[in-house]
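Engineer: Quick one: sequence and predicted model below, then my questions.
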Amino acid sequence: MSQLITTPPTVEAGTTGTSYIGKPTNRVDGPAKVTGAAKYSAEFKVPGMLYGYVVNSTITKGRITKIHSEPVLALPGVVQIFSHENVPSLAWFDRNYKDDVAPGGSPFRPLHDEKIMFNMQPVAVVIAETFELARYGASLLQIDYEEEKFETNIELKRDEGFEPGRGKTGWMPPPSPRGNPNDALKNATHRIEGEYMHGTQHHNPMEMFGTTVEYHPDGKITAYDKTQGVYNVQQYITKIFGLSKDEARVINLYMGGGFGSGLRPQYTVFLAVLAALELKRSVRVTLTRQQMFSFGHRPHTLQYVKMGTNPDGTLAALQHHALHETSKFEDYTENVVNWSGMLYQCDNVKLGYQIAKLDVFTPQDMRAPGAATGSFALEVAMDEMAYAAGLDPLDFRIRNYAERDQNLKRPFSSKKLRECYHQGAARFGWDKRTAEPRSMREGNMLIGWGMAGGVWDASMQKVSAKATLTADGKLTVASATGDIGTGTYTIMTQIAAETLGLPLEAVTFQLGDTDLPESPVEGGSWTAASVGTAVQKVCQNIGEKLLKLAQKMEGHPLKGADIDDVEFANGQIRLREKPEEAVVIRDVLQASGEEKLEATSNSGPDMIKQLPYSLHSHNAVFVEVKVDEDLGTVHVTRVVNAVAAGRILNTKTARSQVLGSVVWGISMAMMEETVMDHHFGRYMNHNYAEYHIPVNADIHDIDVVFVEEEDDKVNPLGVKGIGEVGLLGVAAAITNAVYHATGKRIRELPIYMDKLL
């Protein structure tokens, strides 16, 4: 096993003090990443490793009639070709192998049989002594197919959608209609309605999926897998291959972006484990950029919004319906429309949600799943409604501000969206906006200002953590969560250091290994709250043990002190009322004769405290665009994103997350679209040359505002998470700004120039 996994990142020496939470602390894993010391899943080198290259189907639906393996197997250095023809009987044939985040239905089983269910389905993997030889062999492998008629166009399924089941963890069906939305809409003073659409989008993280499986002499394996949840992958492996947890260790120390694509185990881990177990050799299977388009995506979605106002500009009625694609074998679902029932005050609301089964791979959670889609339609419709009612878009939203969650009939645990509106508008200069479309210009550039808002869940999961304090004053805290680039290593180090009053350089946080205490997948913006609470709790447990040991020391000044009477700061335990009365933490352990102190903890949501409330983070986005009047090219020149997400643990890494979200929102609005040729049922632009994402020249001024928000109900840290909320509203605000600049209302993303000419 590579010894690199035993050297997780630590903070450089020189940092002092014990107040770290909320400070703009540098990433503790930064040096490892920029020097190349950080090893990703496809970079671990093990002796005698074989390489696998995946062969994908060239048809969309049908069956394999023959695989011509012999010419490829005859190549010197080609070891084996795995396909449905020679895969052994596996435990998953009882279908009892779903991963933790699987939707309802029957998950895709690679190499299970001869059936083809979607284009680019993995149908074989060539195993060879080198990657180049495996890839060459895969290019020579001929496969005969019998094709069948397929369906891939959701726009032909508008009237065939059906209500999804409850098979996906975390999905909440839309609430029942409230009030009388049909009559209220009919009697409204002003009305708008429209269809809003975006096509399929793929995650495309920088690091492509890959798995390195190290095969040990005793038959056990260690899988270095690109994943957002090592325990989820371990569960998947053990169920399929009939292994115990002791026989299948999963590790992911670093991840070059996930955005939800790593929530579910992808087929590289199955193929690599299969090959390793069958050949009793270590195996690596990696995907190319083109093959990254062969699994999960943000689904192509059609939305219909109807809205009406009373004479005073308050919402009289709101109706929002969504239809999106899923596969023929799973019922993937998203919370697309629910947000429309809670973001604005309206007593007459009707929300509907359906899915259409197509011959595509199952869609997958993609940053702010459901909300990114739903908020686009809602916030563009709100802009249209504001114009129809003769109101400023910001004033219109404030006029319809929701003080309670009408979906759940509960108050919000905290909500500073109004402050987001005000602070964001002030920073942007919204009061200088003229209302009339095409009324602001700079030479031949039409200038448009638009805005939108967003809401995202503030949730918490069960997490376990372990802490070890050694006699030299060094603290190691561990939990098997992940860091997909968001800063988990850093903020957990900050929490641990502050809780026990230690310098940052004395703390090491370990993650991404099934040998560590269990943690759920990193997603949903719940990691900071969930893992952070567990880290704080386990460090408090260490603190209680330290105090008891300190009180056994001869001449100690803490006699009779309870844990609430002391504080941990500057490497000491000291009385809160008399900070000069203190003992050094390192001295406590050395005097006790203990080599180390250990503690474990389990934490989870306090349902009694949370249940009476609706828990959410919010944001408001203000955008400036400049549109060339002759060419129709759009430049997003300024963005202000004001976010209220409870306590901010690290203003530097938090700002980086929101910056990335804004860039993604620009990409979603202006560029991203995976184009399907429905004659072939195949994505035609499955590469970085034609699947467009922003480059540096596309990104200009981005300003992030964190609105102060205290919340003692969501979790002990008061953290809500910002990984997803920062994306919400960006695409809609750009779309609204384009209307203000040009007078042309766009309801379909991305906004290519042909839609403006």
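Structural biologist: All right, it came through fine.

Engineer: all contacts plus neighbour counts: C-alpha atoms, from now on.
Structural biologist: Noted.

Engineer: Regarding residue 100, what is its secondary structure?
Structural biologist: Following DSSP: H, G, I helix; E, B strand; the rest coil, the label given to residue 100 is coil.

Engineer: dump the residue contacts of it.
Structural biologist: Going by Cα atoms under 8 Å, 6 or more residues apart in numbering, residue 100 touches 232, 264.

Engineer: put this beside the first:
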Amino acid sequence: MTRTTLPPGEDGRDWHAESNQQPIAPPNTGRAGIGTAVPRIDGHAKVTGTARYAAEHPVADLCHGVVVNSTIARGRIVRIDTSAALAVEGVLDVLHHDNRPSMRSLRVFYKDMTAPAGIPFRPLHDAQVHSSGQPVALVVAETFEIARHAASLVHVEYEVYPHETHMLSRRDAAHEPGGYKAGYSKPPKPKGNPDAVFAQADVTVDAEFYAGAEHHNPLEMHASTVIRDDRGHLTIYDKTQGSQNSRWVVSRAFGLPGRKVTVRNPFVGGAFGSGLRPQYQLLMAVMASLQLKRSVRVVLTRQQMFTFGHRPETWQRVRLAASPDGRLGAIIHEAAAATSRDEDYVEVVVNWSGQLYACDNIRYSYKLVDLDQFTPIDMRAPGAAHGVHAIEVAMDELSYALGMDPLALRKINYAERDSNKDLPFSTKQLMECYEQGARAFGWDRRPAAPRSMREGHELIGWGMATGTWDAMQMAARASATFHADGRLEVACAATDIGTGTYTAISQIAAGAMGLPLEQVVFRLGDSDLPFAPIEGGSSHIATVGAAVDAACEKLQRRLWRLARGIAGHGFEDSAFEDVMFVDGHIALRARPDVALPLHRVLQMRERANIAVRHMLVPDMLRQKKSVRAVHSAVFCEVRVDETLGTMRVTRVVSAVAAGRIVNPLTARSQVVGGVVWGISQALFEETLADHRLGRFMNHNLAEYHFAANADIHDIDVIFVEEDDRVVSRIGTKGVGEIGLVGVAAAISNAIYHATGVRLRSTPMTPDKLLRGSAV
């Protein structure tokens, strides 16, 4: 069996060679192109512990840094006493704003590729404290244990300023966003006369929604290992969703040439948006390495994972007007979300309403509330996790006001064109999602009235909701090299954040070249590889996958030209359209028996390899003519203990239309993970602040609750057939976000069906249910 390698190790060798692991090959699947369910080719490395993450790369003469965080929400550092820490044997230095190495001061040098408008946070820049938990010092020592102990000895004195962290009490101070960021679309201008229609409508819903702050808790905590060689070159292993984004910030902030910095992230233990922007440990680890001229590692603790960014606290109001037959006459969707005083973090929250439903009268409002907190950051399905939740719960309320089935109401208002932009969808199989999801769930057996189903002491409810997310494609460059020994090597500075990118891209390349999967090597996770965008917004498969497919087409053409030059083998007079690549051969379509093994083509032409590159640039002129989106229909069953108010989600069916599915196995895993998080968002997750201190209080896994194994029951995923050649040349769309969108709304709607109590705030906890509290 042909050996398959995965990511490069510290010096370019294979990751399994670096860990003394025996060579591994994926299962011999034969042809394994788009549509084949293939186990993850990196799975063995992960389950056996040989996959190395940012804090796990062995380095000689490595020292360790531990961050000291502020204990106030807003103020100024008056004095830092580091004497006790420096007296500890093994402590090398304590860095703070007065003694850190030279860094550029202009804020533009700290702007990463996903930064919102405003002033990015610059660690140890000056004496100002902007939020509780802000890093104020870094203790560097020979071991982590020494650094951790010494960090507890650093004494910081502050001048404390008044702070504001209570968003709901500051809603009157909400303001329009001062700028934009990647992926943000400003709410469109009002359409029609929604206020007048609402005032005169036969049936209306006017509902407020509140979602508390949520924090990322991926298995791998944020860490950076900076390896400094004798020439001063920095090789950095960083927990990031974009190696080139991290290199961009490091080189600009410290004034280093890009060639002096390499960032690698071959394995990422979950990120979910927390790694889109470089986090503060990266720049602090580089500071220490430059100061001490040594290799340095900085790993954040679980508690420190709560000191940078979060899903923003959000308030919403949705007003719907409908005629007695259920047709929407007006949609008014307003939102206010928290941001920091320094940056205007923005999300697409309200726009989804008009994209989901046909309506002639629409008005949106989206504003920000400045707080003394760290700038929020993207979290899985940013904006849609809140915005779609609100419109879908409001639609459920409208169905009861009309005496209509919730699914029937959605079908009546099905949007063939986006109501915001009056554009068609590139593809939209949402109606088929409704049909297949409802059939698999058994929706036709649902009694209409709340509190109609019971088993013992539990009330049973069935709810449903629609999900949607953008189908994005960005620019990327990929290389493809075919070797005379039959190996195909493709490369791109992409990131696999646990989604199965290694496997899916390898499948695309194998399918394009007609090769067995075990002959394909995909290299990613290295800033020195060809350009890739940040892995976010479920865009990688349509972006990197399409770039790899296009590079493979170039490779096909090169191989065909070489084959034409081999006399006596039947290809001399062929056109490119006359040949196909299958089972490791180039063959004539009309005469499949006329074929040459691909590696023999190179050998006969005395070539060791052929290498090509392709730069994928989205066809924006074509793509702007339609709205590109993925869709889902989520159906769920909830059981509620009538006495205790405890809630269990016992069954979920998620029907998803997301273009061609490259790997049904890994794609299903993505949707299941999204559903689990949706359950977590609905019932458990919230970070609570003590506003007197301006500090998040439940900053650990004992008190920040999320769904565990016992909370998860039956999850059924259905992929509805779809092929979207507008989004990508291979017809694919991403599935990372869509699994979460709509789940919390379906649960809220099921709780109402079970109990007759409407809960509009998340998380939906037993105390709220027993109080009958909507918000």
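Structural biologist: All right, it came through fine. Computed from a prediction, not measured in an experiment: that's the story for all the values here.

Engineer: After superposition, what's the TM-score, could you say?
Structural biologist: Laid over one another, the chains give 0.99 as their TM-score (TM-score structural alignment, normalised by the length of structure 1), with 757 aligned residues with a Cα RMSD of 1.2 Å.

Engineer: Closest to the centroid, which residue in structure 2?
Structural biologist: residue 272 (4.1 Å; Cα atoms, centre = their mean).

Engineer: Residue 677 of structure 2 versus that one, what's the distance?
Structural biologist: Per Cα to Cα, to the nearest Å, residue 272 of structure 2 is found 11 Å from residue 677 of structure 2.

Engineer: so how far is stretch 48-67 of structure 1 from its chain's centroid?
Structural biologist: Here stretch 48-67 of structure 1 is found 29 Å from its chain centre; the criterion is Cα atoms, centre = their mean, to the nearest Å.

Engineer: got it, and stretch 165-185 of structure 1?
Structural biologist: So, by Cα atoms, centre = their mean, the centroid of stretch 165-185 of structure 1 is 25 Å from its chain's centroid.

Engineer: equivalent range in structure 2 for that stretch?
Structural biologist: Mapped onto structure 2 using TM-score structural alignment, stretch 165-185 of structure 1 covers residues 178-198.

Engineer: for stretch 562-579 of structure 1, same thing?
Structural biologist: The aligned range for stretch 562-579 of structure 1 in structure 2 is 575-592, by TM-score structural alignment.

Engineer: So which residues of the stretch 251-400 of structure 1 form helices?
Structural biologist: 267-279, 371-388, 393-399 (DSSP state H, counting those that start in this stretch).

Engineer: Same question for the shortest one: list its buried residues.
Structural biologist: Within helix 393-399 of structure 1, the residues that qualify as buried are 393, 394, 396, 397, 398, 399, counting by 16 or more other Cα atoms under 10 Å.

Engineer: Just tell me the aligned range of stretch 403-410 of structure 2 in structure 1.
Structural biologist: Stretch 403-410 of structure 2 maps onto residues 390-397 of structure 1, going by TM-score structural alignment.

Engineer: do the same with stretch 615-633 of structure 2
Structural biologist: Counting by TM-score structural alignment, stretch 615-633 of structure 2 lines up with residues 602-620 of structure 1.

Engineer: Please apply the same query to stretch 304-313 of structure 2.
Structural biologist: The aligned range for stretch 304-313 of structure 2 in structure 1 is 291-300, by TM-score structural alignment.

Engineer: quick one, what contacts residue 303 of structure 1?
Structural biologist: Neighbours of residue 303 of structure 1 in contact, by Cα under 8 Å, 6+ apart: 195, 196, 197, 320, 321, 322, 323, 374, 377.

Engineer: Which residues are in contact with the residue nearest to it when sequence neighbours are not counted?
Structural biologist: What sits nearest to residue 303 of structure 1 in space, not counting adjacent residues and going by Cα to Cα, 6 or more residues apart in numbering, is residue 322, at 4.3 Å. Residues counted as contacts of residue 322 of structure 1 (Cα under 8 Å, 6+ apart) are 301, 302, 303, 304, 336, 337, 352, 353, 354.

Engineer: and with 6 Å instead?
Structural biologist: By Cα atoms under 6 Å, 6 or more residues apart in numbering, the residues touching residue 322 of structure 1 are 302, 303, 353.
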